[in-house]
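Q: No sequence on hand, only this structure:
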């Protein structure tokens, strides 16, 4: 099974949004039994909590389930568990690299979400916890998840 982990700061806004959106798309394409999706945060402030109310409201508006999702912190074992570790911003990427140390295949496995959107001006997915702009983040997440799915299908001949 192919596995994807989205990583943001607290695991209540951006990464659970991406997790829910990708799961929704996998289900629509009947690929949920081939690709596992999870999310985690680099910080521990919100452990065990559901996604932020802004994320929940947005997902509900689009009919996307977030059932059972609870914030967790990224673990060193995630390096062995996941094929793709996708960081929502540069700080998250630095933190993940620091946690995992120097490994030969680190750059192939860990990358920034915005690498999936090369035509966008920003290097980072803005954090709606601070900006309040959940719609902007959803737009990026929606396009990026579609591009990720195509990348996975191409790389794994799905």
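A: Yep, that arrived. On a predicted model such as this, the values are computed, not experimentally measured, just so you know.
Q: hey, let's count contacts and neighbours off CA atoms from now on
A: OK.
Q: Could you say which helix or strand holds residue 39?
A: Taking DSSP states H and E as the criterion, residue 39 maps to strand 35-41.
Q: after that strand, next one along is what?
A: helix 53-61.
Q: Please compare the first structure with the one that follows:
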């Protein structure tokens, strides 16, 4: 089983949206039996909480299930448990490396670095633009699926 962890600041907007979108895309690609997806936040403010209402709305608008999404905080044990750890922005990457005790490691990267739009995924908690976040996450998810196919012959 290939394990993917998607990480943002609070685990209520971007990373749970990415978790749901990636699961849906994996399901459509017939890969859901090979790849397990989870999400986490670098902060502890939203542990156990449902995703932000804006995230839930955008997922519903695109007919993507939000079942099972609950906020959790990134833990040091996550480094060994996951094959890919993707942060939504550069600040998340710095925090991930601090929390996991890894200054650099190829399994840790910024989510959109896998695309031709290498940039941060803006946080809709602050921008209010959940549609832009959804579009970028959809592109990043497709690129990640391509990477997994190439690296694991799935």
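A: Received, thanks. Only a predicted model underlies this, so the values are computations on that prediction, with no experimental measurement involved.
Q: The strand holding residue 39 of the first structure: average distance to aligned residues in the second structure?
A: Taken against the second structure, strand 35-41 of the first structure registers an average deviation of 0.2 Å after superposition, with mean C-alpha distance after the TM-score superposition for the first structure.
Q: What is that strand packed up against?
A: With contacts taken as 3 or more C-alpha pairs under 8 Å, 6 or more residues apart in numbering; DSSP states H and E, strand 35-41 of the first structure sits against strand 2-8, helix 14-28.
Q: possible to save these as a markdown table with distance to residue 46 of the first structure and mean neighbour count?
A: Below are these laid out as a markdown table (distance: least, C-alpha to C-alpha, whole Å; neighbours: other C-alpha atoms under 10 Å):
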| stretch | distance to residue 46 of the first structure | mean neighbour count |
| --- | --- | --- |
| strand 2-8 | 12 | 23 |
| helix 14-28 | 12 | 23 |
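Q: Compile these into TSV and extend it with columns for distance to residue 124 of the first structure.
A: Shown next, in TSV, are those (distance: least, C-alpha to C-alpha, whole Å):
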stretch	distance to residue 124 of the first structure
strand 2-8	11
helix 14-28	11
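Q: Residue 153 of the first structure and residue 86 of the first structure, how far apart?
A: 16 Å (C-alpha to C-alpha, to the nearest Å).
Q: Have a look at those two and say which one is more surrounded.
A: Neighbours per residue, other C-alpha atoms under 10 Å: of residue 153 of the first structure and residue 86, the larger number sits with residue 86, 26 against 11.
Q: what about residue 157 of the first structure, how many residues close to it?
A: 8.
Q: Trace it over to the second structure, please.
A: Aligned by TM-score structural alignment, residue 157 of the first structure pairs with residue 153 of the second structure.
Q: for the longest helix seen in the first structure, which positions count as buried?
A: Looking across the first structure with DSSP state H, the single longest helix is helix 134-156. Within helix 134-156 of the first structure, the residues scored as buried using 16 or more other C-alpha atoms under 10 Å are 134, 137, 138, 140, 141, 142, 144, 145, 148, 149, 152.
Q: Have a look at how far, on average, it is from the second structure.
A: With mean C-alpha distance after the TM-score superposition for the first structure, helix 134-156 of the first structure averages 0.4 Å from its match.
Q: Stretch 17-28 of the first structure too?
A: Taken over the aligned residues, the distance from stretch 17-28 of the first structure to the second structure averages 0.7 Å (mean C-alpha distance after the TM-score superposition for the first structure).
Q: so where is that stretch in the second structure?
A: Going by TM-score structural alignment: stretch 17-28 of the first structure matches residues 17-28.
Q: Next, count neighbours for residue 123 of the first structure.
A: 15.
Q: how about it, what's its match in the second structure?
A: Using TM-score structural alignment, residue 123 of the first structure lines up with residue 119 in the second structure.
Q: For the spatially closest residue to that match that is not a sequence neighbour, give me its contacts.
A: The shortest distance from residue 119 of the second structure to any non-neighbouring residue, by C-alpha to C-alpha, 6 or more residues apart in numbering, is to residue 112 (5.8 Å). Shown in contact with residue 112 of the second structure (C-alpha atoms under 8 Å, 6 or more residues apart in numbering): 88, 118, 119, 120, 121, 136, 137, 140.
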